[in-house]
Structures are given as C-alpha cells and as structure tokens.
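**Q** coords please:
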Amino acid sequence: MSKSKELIMQKVQRFGGAMFTPVLLFSFFGIMVALSILCKNPDIVGGIAAKGTLWYDFWFIVEKGAWTVFNQMPLLFAIALPIGLAQKNHARASMETFVIYIVFNYYISAMLTLWGPLFGVDYTREAASGSGLAMIANIKTLDIGMLGAIFIAAISVYLHNKLFDVNLPDFLGVFKGSSLVVIAGFFIMLPIAYIFCLFWPHVQMGIASLQEFLKVSGVFGVWLYTFLERILIPTGLHHFIYTPFIFGPAVVDGGIKQYFFQHLNSFATSAHSLKEMFPQGGFALHGSSKMFGSVGIALAMYATAKPAKRKAIAGLLIPATLTALLCGITEPLEFTFLFVAPLLFAVHALLAATLAAVSYAFGVVGDFGGGLIENAVLNWIPLFKYHASTYITQFVIGFIFTGIYFVVFRFLIVHFDFKTPGRSDDETTDRLYTRADYKLKGISDNAGLDERDRKAAAFLAALGGKDNIEEVTNCATRLRVTVKNDKLVQDVKAFTTAGAHGLVHNGKAIQVIVGLSVSQLRERFEALLTAEPDGRKEAMQRNQQF
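**A** This next block holds a predicted model:
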C-alpha cells in the first residue's frame, strides 16, 4: 500500500511540476500588458497617449502581442505539458499533443454544430465570457479552459510514452513514431469529444456555483486558500491550489490573472472600491508574504545567528531575500530553514494566510502573486491615482506583519534553539548554505566547467549515479527526479554542499531545490545521463562555446 501511495505521489508531483512550465512566461507578458495599458492612459502619461498619436499606436501594437499567452492559454498548456511529462522526445510529444488537441476541438465544434440543443448548448451564441463557448485556434468550441487542455495533453503524453517506440513492419514504416501517436489520438478523441459535449455543460454549471460560493466565502476563504498554497510548497503540490484560481475558472472565467488584465483599464479610471469591483482579487494576495514576510524571516535568522557568523549568513540571506522580495521566488529562502525547523515553515504558512486575510478584510485586492517588480507594474503604478488609500493600507498592514514575522520567528528560533543558518556549532553545516564549496565525494577535477555543470555532476552522483535515474523534470526552482532505489540517494548535506538550497525526499520522488537556474541545470543533468564516460570533456567544450 505504501508503494502504491509513493507511486501516486511521484506522478502527482511530476504532473504539478509540468504544469509550471508555461506559467514561467506569464510574469513577463503580464508586465508588458500592464505597461501597455499604463502607457495608453492619458491620465497617467498625458496627451501623448491620445488615440491617433504614434505613441498610442506603438503601445496598442505591443499590447496585442503581450496578450498572446493569455488569449491562447489552453493551447499553451496543451503544448507545454509534454515538455515536463513526456519520457523522451519532448519536442515531438508537444507537436503530437498540439495536433490531437486541435482535432479534439474540431470534433466538438462539429458535434455542437449538428447537435448543440441535444447537449443543452446554444452554439449560435458568440464565444464570450459566460457563454460556455470559447475560440481555440480560431475554432468555436466548448470553453473547457486550461483544465480541459491539461486533460487532453495528459492523454496525448500517455499515448506518446506507450506508442512512440512501437516497431511496425517495414511496409507500415511511414506510420511509426509520431504518426502512430497521432493516429491513435485521432480516433480516441472522437468518443472523448462526445463525452465532453455530454457532460461539460453540467460541469460548467457546477463551476459557476463554486464561483458564487467562493465569492461569499470572504475572509475565511482567502485565509484557507493562502494557507494551503503555502503549506504545500514542500510537497510541490501547491501548483494544484493556485493554478485553478489564477489561471483557471475557480472564481472567475478565464482565471484571476486574465480577468484582472482585461479590466485593468477600467479599474485604473474608476474611484469605486477595488474590492467592490474585483472581490475575486482576494485569492491573488498570496504574494504578500513574499514582499513583507520574507524580510521579517531573514532579519530574524540574521539576529539569532552567532555574531562571528553574521557576516557569512548575511551573504546567504541577502540574495535569497532579494529573490523573494523582487521576483516572488521564495524557495531559496524558505528552504534555508525548512529542514532544520519544519515548525517555522508551518508558522510561516499561518502568518502568510493571516496577512492575506487581514489585507482582504481592509479592502486590498489585485494581482499580488509575484514579487515587488511585478506587483508594482501590475497594480501600484497603474491604479495608484484612484486607489492610493488601498495601497497605503496594504503597506501599513504589510510592515506590521514584517514586525510580527520577525518577533515570532526570533522567539521560536531562540526558544527551541533551532539550528538555523549561523547557529550551529558544526562549521561544515554552516557551509551547506554557501556557494564557497562545490566539491562532492567522487567529483573532482572539474576545472573548466561552469557552476551549472559542476552542480549537475554533483547532484547526479548524490542521487546514486546515472543508472539510478528513472525520470527527470523540473518546475520553477526544483529539479524533480524519480530514482530506482532511493536508498542510494545521499542526505541533504551532500546536495547543499554542492550548491542546492535543500532537498525533498519522498520515497523515490526526489526534489532538489536549485533556484532559478534549474531549467539550464536540468539540460546539463540530462546530458550527463546520455553522455559517454568522457562526457565531462564535452561539457567543457559546450561551456567554452558560450
């Protein structure tokens, strides 16, 4: 039974990590949408933004391009998911999924054209929010959103993993590989499209009811959502919490992020309360702890470190805190204390949820899922003119919670004598959290390799070598590996000595906390899995090319 649970956890974590692949694009495109709207607003930039001016025309064009990932979000998820889920030939898996997903939508379009009333769907309506219909790659189809796209992509990847390497007779050779996968998908999508036409309209009614319930759940709903989003970070399952809210239909059609951008201009020119206009925005306050809580946590760890070690600890905490504060990536900071003091992480989740709930109670809403840079461009700059009091309130509450974080963390660290960075008597332990030493037993003579090459080699050795690796993928900051024998995996010290921020070890599902360079490190890690014994020389040559 335990093995079955372990296998399920491996699959769920891998799936959650794969979902994050397209999410990495949203910060940049979101900033560009907000910046375009800001630069087209005459109240902010003056008469230069009037319609017909070259300035207005330029930003109008930029804005259209910036909407790409939000207007094509289901298609993006369908194409991106195979990158994380396919066991091999990821590019071909993405192509296959694209074709199968388009076939699926054409089937639905044809069925609704012929039998729309039978399914309870008015196919003559315009594909707009609330209609139950959507335009996908210029196909008028059911609005199954990101969730439906993920489901179809999962089926396609399953077919790819099962059929891509099937060997057919020579006279059928043209149907091998990707062709066989797409052929299977072509026929399988036929009944699946019919099932969606039959049941999805009822699912849409259920989603509408859920949206209404969450709207009236108020402060408690915001608290519970934020708590779950934080507390599940160590497991990697937090993607399943925020994704349906931010990018899916949990509280508003199209997701909070898309809805907020679509209405940003009206929010920016209205003096009505933001909470009245956008009550769903309370479910996007989970980034508040990234801005305010991370500073209090870092100050508490610095204050409780031994005086002789504070300079070294500052070198660790400052970049980790800035990463959380500016970029909204908290794992480098959180994983400096998670494994030595899990209680602190539980307290962090409670405080983060309370910060979001209190902010919402005082009228703070918006798209605050990221760091300082993203939040400024998406919220404060375009909306400050009419909503200054809301944001002043947000900062007052935030700074109060920075103080609360500091006091609570400092008390707990001292009271329980948690061995957070800088408090250990073991000099080697303190070096776990620095970048001064990338040596690992069995890894030597790495001169000429860049930092990511050295880390990849060290992590591979600590994971038991290439023969112990079954699957590899990544999310925003973690290298996710499924191993064959988890007893061969070394303890957290081996990984942090090599430059990792921490390790999550759930049976055969291993997560190495790397940081924002994880996608480049994964490429090198996978290259080592297929390299010849002298693969290190090849890595050196690649490094010299760049």
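**Q** from here on, just use CA atoms for contacts and neighbour counts.
**A** OK.
**Q** just after the host helix or strand of S4, pick out the following helix or strand.
**A** Assigned by DSSP states H and E, S4 belongs to helix 2-23. Once the chain leaves helix 2-23, the next helix or strand it forms, by DSSP H and E, is helix 26-39.
**Q** which parts of the stretch 51-200 of the chain are strands?
**A** 133-136, 139-142 (DSSP state E, counting those that start in this stretch).
**Q** re earlier: buried stuff in the helix holding S4?
**A** Using 16 or more other C-alpha atoms under 10 Å as the test for burial, helix 2-23 gives 7, 9-10, 12-23.
**Q** among the strands of the stretch 51-200 of the chain, which is nearest K487?
**A** When the strands of the stretch 51-200 of the chain are compared by C-alpha to C-alpha, strand 133-136 sits nearest K487, at 46.7 Å.
**Q** just to revisit the earlier point, ranking the strands of the stretch 51-200 of the chain by burial, who's on top?
**A** strand 139-142 (a mean of 21; mean count of other C-alpha atoms under 10 Å).
**Q** ok, now which ones touch N506?
**A** E6 (C-alpha atoms under 8 Å, 6 or more residues apart in numbering).
**Q** check Q520 too.
**A** Counting by C-alpha under 8 Å, 6+ apart, Q520 touches R452.
**Q** where does it fall, helix, sheet strand or coil?
**A** helix (DSSP: H, G, I helix; E, B strand; the rest coil).
**Q** any idea how far it is from A456?
**A** Taking C-alpha to C-alpha, to the nearest Å as the measure, Q520 and A456 are separated by 10 Å.
**Q** this one as well, want them side by side:
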Amino acid sequence: MKKNVQSYFSKLGRSFLMAVAVMSFFVLLLTLGAVLKNPHFIEAIPFLGSSWIQFIANALSESGLVVIRFMPIVFAVSIAIGMSEKGNKELAAFSAVVGYLFMITFSSLAINHFGMAIRPEVAIGENNMVSLSQTLDMRKAMQTFVLGIQTIDTGVLGGVIVGTVSAWATKKYRNKSLPMIFSFYQGKHFPPIVTGLIFMVVGLAIPFVWPYIGGGIYSVAELVTGAGVVGSFLFGFIERILIPTGLHHVWYSLAHFTPVGGTKEICGEVFTGTKAITTSALGCGNFSGDLSDITRVWLGQGATPIKVFGVPGALIGIYLAARNKPRAKVIAISAASASIFAGVTEPFEFLFMFLAPGLFVIHAALTGVSFAILDLVNASYIGGNNIIELIFNGVLQGHKSTWIPVTLVGIVMFFIYLFVFKWYIEKFNIMTPGREPEEDDSEDVLQAEVAASKLLKQKTDKNEVIELVIAFLGGKDNIKEYTNCISRLRIYVHDSSLVNKEGLKKVPDALGMSQPSDEEIHLVFGMKVSEYRNVMDQQMGE
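**A** You can find the predicted model right below:
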C-alpha cells in the first residue's frame, strides 16, 4: 500500500514538469522584457525608452504572464497527460479542457444565481479597451476572472483536481460500452462527456465548499510563514531529501503555485504563489517593493547558492579525493555544467546518494541552511536557480532583487561543500568516481564511465543503449509505461523480478539508477534524457 501511494505521488510530481517547462521558457522571455522595461536602464540608456522597443518589451513580458494568468488550465492539461497511460494522453488532455471550462462556468452560474457575485472594478482605458479588475472583497471571497468569466478562484489546485479526475475518467471510460441508442457517445467520445458532467456538479458545489478548502490552505500558509527561519530551513531540507523519490516536484510546487507561497498585489493585480508573484514583479517595470516575505520559501532564493556555487565546490572535492583523477574530472565537469547552467542536480546527487546517505543528508541540511540564512538577512530575490537567471533576474534587476547576499552565501557554500565532501569521502573511504579499487578499473569500465558522464556529443550508439535498457528491464512486454523528467527516464514494469538491476547500473551513458518502488525504476541520463526518450519511443513502437 505504501509503495503504491509513493508511486502515485511520484507520478503526480512528474506530471507537473510539462507545465513547469513551458512556464520556464516564457519566463525567460519575460525576463528579457523586464530588463528592457527597467526604469534604471531606460534612464541610463534613453534609447531603450523608444515606443517600438517598449512594445517589444511588453510583448516579451506578456508572453510570460500568459502562462501565469492561466496556470490552472495549463496544469490541468499537463497533469492529465502525465497521469494517463500511453495511448490515452491526448484524450485525457481534451477531457481536462472540457472539465475545466465546465467547472469555472458552473461556479459562475452558482454565484450569480444565489447572489454571491461581488461587483468588480470596471474600467475603459485607451483605445476603448475594457478591463475587469479583481477587488479586495473579491479576493476575500475567493472570486476572480478566468477567460472573462467571474468565478471562484480555485487556483492551481483546481487545475490539479481537474487534471487528475480527467486522467481517471479517461482510463475508466475509454472503452465503456453504452446501449445501442447512445453508441455514438461511447469509446473516445465518452471520457470528455463524463468529465464535463462531473465538473458541472463540482462547479455548482465549489462556491459553497471552496471557501473552507481555501481557508485550510491559508492555514497551512500561515503555519509555514509563521515558522520563521526554522520554516525556511525545513522547506529547503525537505525539498532535497525527497529527491530519490521524485516527490520534490510536488513539495516545491506547493510554495510556487498555491497560497502557501503567499499572496501579494503587484502593480494593481493580485498574484498567488511565489512563482506568480516573482514573475509579475519582473514584468512590472515600476515595481520596487520588498519581496523577502515571499521569496523566503522560494526555490530560487535558497537553491541558487547551492546549485551555482555549492555543487561545483562539492564536485571539486570529489575530484581532489579521487585516486583516478581523469575519470573523476569528466564526471565532475558534466555534473557541474548541469547544475550551474540548468539547475539540474540529479547527475551530481546520484554520484553519492546511495554510496553515502549521510553525505546526502548533509547536502540536504546545507540546502536548508542556505534558505535560512537568506531569510535571516531578509533577502528579496527574484532570480532563478541557475547562473543565467542569477544574472538576468538578479544582477540586471538592480533595485528589485537583492542578489548580493545570494552570491555571498553561495561563495561560502562553495568552500563548505568543497572541504566537507573531500573530508567525508576520504574519512569514510566512499567509493565515489575515481576511488574504486584498482582491480575494477578495466579499460571497458573506464571508457563506459567516461562516456556516461559527458554532456557533449559522443560516440555512444543510443539505439544500442536502449536495446540494453529494454533487455535489462525484462523485455518490451514487461514495460508497463515510461516517461521522462528533466534528467531521468522513468519506467514502470509489470514484474520487478524480471529486472536485471545490476545490468541497469552499468548501462553506458547512464549516470545512475534508482528504484523508488518495486515497479518504478529511474535511469539518470542528465541533459540528454530527451534524446534517449525519443529512441525508446522508436524501439517501443510509440
């Protein structure tokens, strides 16, 4: 039972990634727009204030805000796809759109019919553009506008519910037979209909139920924010500890996309969750407020010193502790590149996670300390967790982002990680790369490990690698389902006894293997995981 629950939430966690990936890309465009709109830069370079450059800046900013404003439906579709089985993903996505539209429409019908709708602010701006604004009373009553409809603000949690139910309905009713008179509606037509009917009822009930759910969420938010520096430490610590299970995506999404991360008004519009708040602050050229109360539990603030500075320091420590330094060098360079430039730390963590659990706990604790220190000094950071976002969202934002303490903490973490990792590995004789017994250092093992660590183009035949993976998994018939996240190929099998675990640990080009549950296996390919996913699709006949 415990493993099934863990597997379910692991699957739920990875289903967030499609939405997060789309959001991350457009937030980068928003960042460029924010730089062009920054009044400090315009004052220094008056040319930036020209109308056509500001039009481009506004277009770039709006590209990021589109995803932020419609996060619930974006997440509903992402989760419906991620939670569905192969062959049903497109149908589940369509069902999610139908379900979400029914939910907001019938919630609107209910608040209108029962006299619960609160009057919004209506304004006619330049060029006769009409705008409907959410008032403070609407916020308190959890009412907002979605696609021009005044409805209950269920936020991303509403999208998560819609996506989960849509995936369930698709699986249950995809092959449902109906009486002859209704036969046209069976098969692929039925799941969207069922989803629509479900959220017709849910939509009518939400105005009466959601205020209590929302109250519970706000209570959790008050608990987290009320814990002060200790709460910040626990947020960062738990996020890292959950890495082996893949559940860390669910954990940080709680702060990123729900009231747990706070609620704040930015340039006349109310935003919920640290991701939406920091993104809107980037997009608002006139914003100069203090976001330290929001970013204290934001992944970007606490993780940047670790991913940009700490992890490279640890990898230097691993290199210095190695006996075979050429082997350790290529692995250290590749893992450091993934962490610094993409904010992906799994290739680094899988190097020692299972060899030295105590060292992994130290790594998680240092992450928590990073969050706590930045909270203690009231850092107000709107950058991301890689060096590119540190520069564009931190350094180039000037008055908006206190990036200096983030950098200073990072420099300190660099040296702490370097000395702690080197000391721990040597003290307890941890078999990190380059420290294996000499008798195991055959030329074949060395070349395979070197090839596995590189992020650059290499000679490894991906078709041969995937053939090995499929064979070690017990053949195609034993593979129930598979997908990928940022760095891992995640496979579910029917019979775990048919899996050759030792073989999977030695797959060329793989950086590590993890097994969160009997039926779930993770193979870490780092930044090349999408390439291997494509090859696996071809070989599995997808």
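**Q** closest one to H160 of structure 1 among the strands of the stretch 51-200 of structure 1?
**A** strand 133-136 (22.9 Å).
**Q** how far does that closest one sit from the chain's center?
**A** Taking C-alpha atoms, centre = their mean, to the nearest Å, one finds strand 133-136 of structure 1 lying 24 Å from the centre of the chain it belongs to.
**Q** which part of structure 2 lines up with it?
**A** Here strand 133-136 of structure 1 aligns to structure 2 at residues 143-146, judged by TM-score structural alignment.
**Q** who touches that stretch?
**A** With contact meaning C-alpha under 8 Å, 6+ apart, stretch 143-146 of structure 2 is reached by 70, 104, 117-118, 132, 134, 138, 150-153.
**Q** out of these, who's the most crowded?
**A** I152 (30 neighbours; other C-alpha atoms under 10 Å).
**Q** for it, list the residues it contacts.
**A** 104, 107-108, 142-144, 206-207, 210.
**Q** do a quick rundown of the strands in the stretch 251-400 of structure 2.
**A** Going by DSSP E, counting those that start in this stretch, the stretch 251-400 of structure 2 shows strands at 263-266, 269-272.
**Q** adding distance to T295 of structure 2 and mean neighbour count, write those out as a markdown table.
**A** Below are these laid out as a markdown table (distance: least, C-alpha to C-alpha, whole Å; neighbours: other C-alpha atoms under 10 Å):
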| stretch | distance to T295 of structure 2 | mean neighbour count |
| --- | --- | --- |
| strand 263-266 | 12 | 18 |
| strand 269-272 | 12 | 19 |
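**Q** so which of those strands comes closest to L299 of structure 2?
**A** Nearest to L299 of structure 2, of all the strands of the stretch 251-400 of structure 2, is strand 269-272, at 15.5 Å by C-alpha to C-alpha.
**Q** other SSEs contacting that closest one?
**A** Strand 269-272 of structure 2 sits against strand 263-266, with contacts defined as 3 or more C-alpha pairs under 8 Å, 6 or more residues apart in numbering; DSSP states H and E.
**Q** mind giving me the packing neighbours of the helix holding S4 of structure 1?
**A** So helix 2-23 of structure 1, by 3+ C-alpha pairs under 8 Å, 6+ apart, packs with helix 73-85, helix 239-246, strand 469-474, strand 478-483, strand 509-513.
**Q** if you set the cut-off to 6 Å instead, what comes out?
**A** helix 73-85 (3 or more C-alpha pairs under 6 Å, 6 or more residues apart in numbering; DSSP states H and E).
**Q** and the helix it packs on, which stretch of structure 2?
**A** Under TM-score structural alignment, the match for helix 73-85 of structure 1 is residues 71-83.
**Q** mean shift between that stretch and structure 1?
**A** Relative to the matching residues in structure 1, stretch 71-83 of structure 2 has an average distance of 1.1 Å after the fit, by mean C-alpha distance after the TM-score superposition for structure 1.
**Q** pull out the buried positions in that stretch.
**A** Here stretch 71-83 of structure 2 shows 71-83 as buried, counting by 16+ other C-alpha under 10 Å.
**Q** kindly report the same for stretch 454-470 of structure 1.
**A** Under 16+ other C-alpha under 10 Å, the buried positions of stretch 454-470 of structure 1 are 454-466, 468-469.
**Q** follow-up on the earlier one: and the angle from the helix holding S4 of structure 1 to helix 73-85?
**A** Taking axes from the mean of the first three to the mean of the last three C-alpha atoms, to 10 degrees, one finds helix 2-23 of structure 1 and helix 73-85 inclined to each other by 130 degrees.
**Q** which one in structure 1 is aligned with T274 of structure 2?
**A** In structure 1, T274 of structure 2 lands on I256 (TM-score structural alignment).
**Q** what's around the spatially closest residue to its match that is not a sequence neighbour, how many residues?
**A** Distances taken as C-alpha to C-alpha, 6 or more residues apart in numbering put I246 closest to I256 of structure 1, at 4.7 Å, once the chain neighbours are dropped. A count of nearby residues for I246 of structure 1, using other C-alpha under 10 Å, gives 23.
**Q** counterpart of I246 of structure 1 in structure 2?
**A** Using TM-score structural alignment, I246 of structure 1 sits opposite H256 in structure 2.
**Q** what do we get in structure 1 for P312 of structure 2?
**A** Aligned by TM-score structural alignment, P312 of structure 2 pairs with V295 of structure 1.
**Q** same check on I193 of structure 2?
**A** Under the alignment (TM-score structural alignment), I193 of structure 2 pairs with I183 of structure 1.
**Q** for its match, give its distance to A137 of structure 1.
**A** Where A137 of structure 1 is concerned, I183 of structure 1 sits at a distance of 21 Å (C-alpha to C-alpha).
**Q** and for W55 of structure 1?
**A** 30 Å.
**Q** what of S424 of structure 1?
**A** Distance from S424 of structure 1 to A137 of structure 1, by C-alpha to C-alpha: 57 Å.
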